[in-house]
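Engineer: sequence-free structure coming up:
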């Protein structure tokens, strides 16, 4: 009889201990999620990355045919110096792609925030934007200097490297995956320095293909 009571006691005790540990783990998980929400911007949408990549690829294809129309053999593999009109055209295309990417990114991010009842504008969002904007702005001024001195062959590597630095910097305030994307952009930019005649090709991979892959991964991982 005492053996039976002892078994019952052990069963009840172990069950209670299991439930306590389970509740403890659930509490830790809840605290961790709350801390993550307060310290990191988690409303980034993977779909916005896919759209940004598609816009970039469309822009790269347009520029390629623009070169053909103006008698520029892109795959000639030489450092190219473009006429002023072509340079202005390229800048306008890049600006349009950036605007479309920002608009789509804002739309899908806001939609995700509303769906998950998350605050989109807080101190974390401000820190993320500041840390992203500073390297990007510096890179923009540097690119303006390259255009001024007609060093067009360095534009693609420079934009990839500074964009990668901006992503890596912003990764401190959002998903760590953003840092990995930044490192990939930086690496691609450094490689493209040694292949200056193929800047558009590397630009399409960096801003197009990598964004699409990153967007799909992010969508599946955090949906």
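Structural biologist: Structure received. Keep in mind that what you see is a predicted model, and the values were worked out from it rather than measured.

Engineer: alpha carbons only for contacts and neighbour counts from here, please
Structural biologist: Fine.

Engineer: Residue 48 is in what secondary structure piece?
Structural biologist: Using DSSP states H and E, residue 48 maps to helix 46-69.

Engineer: which secondary structure elements does the next helix-or-strand element following that helix contact?
Structural biologist: Next along the chain after helix 46-69, taking DSSP H and E as the criterion, comes helix 84-115. Applying 3 or more C-alpha pairs under 8 Å, 6 or more residues apart in numbering; DSSP states H and E, one finds that helix 84-115 contacts helix 46-69.

Engineer: Next, the buried residues of the helix it packs on.
Structural biologist: 46-57, 59-60, 63-64 (16 or more other C-alpha atoms under 10 Å).

Engineer: before we move on, what about stretch 87-103?
Structural biologist: So, applying 16+ other C-alpha under 10 Å, buried residues of stretch 87-103: 90, 93, 94, 97, 100, 101.

Engineer: Turn those residues into TSV, columns for distance to residue 207.
Structural biologist: Shown next, in TSV, are the buried residues of stretch 87-103 (distance: C-alpha to C-alpha, whole Å):
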residue	distance to residue 207
90	15
93	13
94	11
97	10
100	13
101	10
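
Engineer: Comparison target below:
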């Protein structure tokens, strides 16, 4: 009986050791310095951008829900594109800052092969989505721009999740779902954009922060 108990304990120790080795190998192949604060900052940036767009539409008497973006002047389009670009740049800068700070705090390298693989897999779908959005704008199909941005961004997150925190996979799936739903309810593009890029980022960032950084 004692031999059986000893054998079972040895098996459990071996399984625990294998599990620990697997975790170490998994962490060594993934970029784990992503900060939850970067997600929160990106979400706040998106909410600010959405608020500016809403203010612009109201002050210029543009009812997006009725017109679906049709009939916008070149100045209107330029303003909307500028706001989207500003939000993207601001989110990218804050993400870089908080991620670098988190990496330094944990004595990790900010840039290595893991970072490169993650960014390549993230930005290929995003770049394709950006090009497709430009095509939609060219053909005056503005009501599909917000859903397409969400869908391609979600695909980018799913693609990058293989090389970073697995939690980002769920954010990607939710972004895709919201984008697909918004493709049917095209009058709610701005709301979907606010929900996907704003609220979801804040929730995701808070969860990651309390799970890994507290």
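Structural biologist: It's in. Fair warning: this is a prediction, and the values are worked out from it, not measured in the lab.

Engineer: so what number do they get for TM-score?
Structural biologist: Once superposed, the chains reach a TM-score of 0.90 (TM-score structural alignment, normalised by the length of the second structure), with 212 aligned residues with a C-alpha RMSD of 2.2 Å.

Engineer: picking up where we left off before, which of the buried residues of helix 46-69 of the first structure sits closest to residue 209 of the first structure?
Structural biologist: Residue 209 of the first structure lies nearest to residue 53 out of the buried residues of helix 46-69 of the first structure, by C-alpha to C-alpha, at 6.1 Å.

Engineer: Excluding chain neighbours, what is closest to the equivalent of residue 173 of the second structure over in the first structure?
Structural biologist: Under the alignment (TM-score structural alignment), residue 173 of the second structure maps onto residue 183 of the first structure. Leaving aside its sequence neighbours, residue 183 of the first structure sits nearest to residue 164 (C-alpha to C-alpha, 6 or more residues apart in numbering; 6.1 Å).

Engineer: aligned partner of residue 53 of the second structure in the first structure?
Structural biologist: Looks like residue 53 of the second structure aligns to residue 63 there (TM-score structural alignment).

Engineer: who are the neighbours in contact with that match?
Structural biologist: residue 90 (C-alpha atoms under 8 Å, 6 or more residues apart in numbering).

Engineer: tell me the SS of the residue nearest to the spatial centre of the second structure?
Structural biologist: Central residue of the second structure (C-alpha atoms, centre = their mean): residue 157, 5.8 Å from the mean position. Secondary structure, DSSP: H, G, I helix; E, B strand; the rest coil: residue 157 of the second structure is helix.

Engineer: Contact partners for the alignment partner in the first structure of it?
Structural biologist: In the first structure, residue 157 of the second structure lines up with residue 167, judged by TM-score structural alignment. Residue 167 of the first structure sits next to 132, 178, 179, 181, 182 when contact means C-alpha under 8 Å, 6+ apart.

Engineer: The third one is in what secondary structure piece?
Structural biologist: Spelled out, it's residue 179 of the first structure. Using DSSP H and E, residue 179 of the first structure sits in helix 177-193.

Engineer: counting contacts, what elements does that helix pack onto?
Structural biologist: helix 155-170, helix 199-203, helix 210-222.
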